[in-house]
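Enquirer: Okay, here's the prediction I keep looking at, along with the sequence it came from:
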Amino acid sequence: MQEPIAPAAADDAPPHVPKDETPLFLFVCKDGPAGPARRVEHLEGHLAHVEAHWRRYVVAGPMRRPGETALCGSYFLVRAADAEEAWCVMRGDPYITSDLYADIALTEITPSIGLWVGGKIWADAASIAHRATGG
């Protein structure tokens, strides 16, 4: 078992960066029982779709359970003005139209901290406390 990653040193605190106001929608798609066969059958169409719309995805790819090689689903982080526009991008994907996925969960997200964000979006806890209750 690997050792846990040590927390950053005090002098390596994340910088404060402006919040990106671009709406982002996370689709978490879990394969149905016909997953492997449907993935193979619709792979070329799926790849053509995601390549044609690649600028709409922040990131996307297959999912696996930890320690397994078999795919169990896909995730897509989509840039869109609203959920309906995000669904418009997704509805054209053959993986969606072929009913590959037994379950699709859609969540709007706010990137708040990390390498991708470039730091953290808050100055201190008081500056974002209102968000904890949905404000």
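Expert: Received, thanks.
Enquirer: For the rest of this, base every contact and every neighbour count on C-alpha atoms.
Expert: Will do.
Enquirer: List the residues that contact the closest residue to Val78 other than its chain neighbours.
Expert: Closest residue to Val78 in three dimensions, ignoring its sequence neighbours and counting by C-alpha to C-alpha, 6 or more residues apart in numbering: Tyr57, at 4.6 Å. With contacts defined as C-alpha atoms under 8 Å, 6 or more residues apart in numbering, Tyr57 is in contact with 76-79.
Enquirer: What segments of the chain are strands?
Expert: Using DSSP state E, the strands of the chain run over residues 24-31, 57-64, 71-79, 101-109, 113-114, 119-120.
Enquirer: check contacts around the one residue sitting closest to the centre of the chain.
Expert: Closest residue to the average C-alpha location of the chain: Leu77 at 3.5 Å, with C-alpha atoms, centre = their mean. Leu77 makes contacts with 24-27, 57-60, as judged by C-alpha under 8 Å, 6+ apart.
Enquirer: also this one, for the comparison:
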Amino acid sequence: MLYMFHCTDKAGASQLRVDNRPAHLAYLESNADRIFVAGPLLSDDGQGMVGSLLIVDCADEAAAKAFADGDPYAKAGLFETVEIRAWRRVYPKA
């Protein structure tokens, strides 16, 4: 089942994001076969990163939580909030 992860960075944590980005990208690469889409949420001016949005194939809610907890960004304490929801693709049709 696909799960959506909406992660919002803590205010003033841009350096924490920069410092942990290589490990985060390596984590995504190690799970590439499960990732439907992933990328940063941008600031209003489009210049800064203020969070992350991912859609990942996970067996169940517990596996989705484990995926989120394993992200180096989460381990570093980057996120203020992480919302995880089951998600279904409608368009474009697969």
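Expert: It's in. If you're wondering where the values come from, they're calculated on a predicted model, not measured in any experiment.
Enquirer: Would you pull the TM-score for this pair?
Expert: With the length set by TM-score structural alignment, normalised by the length of the second structure, the two chains reach a TM-score of 0.89; 94 aligned residues with a C-alpha RMSD of 1.4 Å.
Enquirer: so what corresponds to the residue nearest to Val78 of the first structure in the second structure?
Expert: When the structures are aligned by TM-score structural alignment, the residue of the second structure matched to Tyr57 of the first structure is Ile35.
Enquirer: Could you check how far the residue mapped onto Ile113 of the first structure from the second structure is from Leu28 of the second structure?
Expert: If you follow Ile113 of the first structure across to the second structure using TM-score structural alignment, you land on Tyr91. Taken as C-alpha to C-alpha, to the nearest Å, the spacing of Tyr91 of the second structure relative to Leu28 of the second structure amounts to 24 Å.
Enquirer: Of the two, which one has the most company?
Expert: Using other C-alpha atoms under 10 Å as the criterion, Tyr91 of the second structure and Leu28 rank with Leu28 on top: 17 against 6.
Enquirer: I'd like the distance from the more buried one to Gln47 of the second structure, if you could.
Expert: With C-alpha to C-alpha as the criterion, Leu28 of the second structure and Gln47 of the second structure are 22 Å apart.
Enquirer: what's the closest non-adjacent residue to the aligned partner of Tyr3 of the second structure in the first structure?
Expert: With TM-score structural alignment as the criterion, Tyr3 of the second structure lines up with Phe25 in the first structure. The spatially closest residue to Phe25 of the first structure, leaving aside those adjacent along the chain, is Glu108, at 4.4 Å (C-alpha to C-alpha, 6+ apart).
Enquirer: What count of nearby residues applies to whatever residue of the second structure lines up with Cys88 of the first structure?
Expert: With TM-score structural alignment defining the correspondence, Cys88 of the first structure maps onto Ala66 in the second structure. Ala66 of the second structure has 12 neighbours, counted by other C-alpha under 10 Å.
Enquirer: sorry, back to before: what remains of the contacts of Tyr57 of the first structure once you look at the second structure?
Expert: With both residues aligned by TM-score structural alignment, their matches' C-alpha atoms under 8 Å as the criterion, the subset of these whose aligned partners also touch in the second structure is 76-79.
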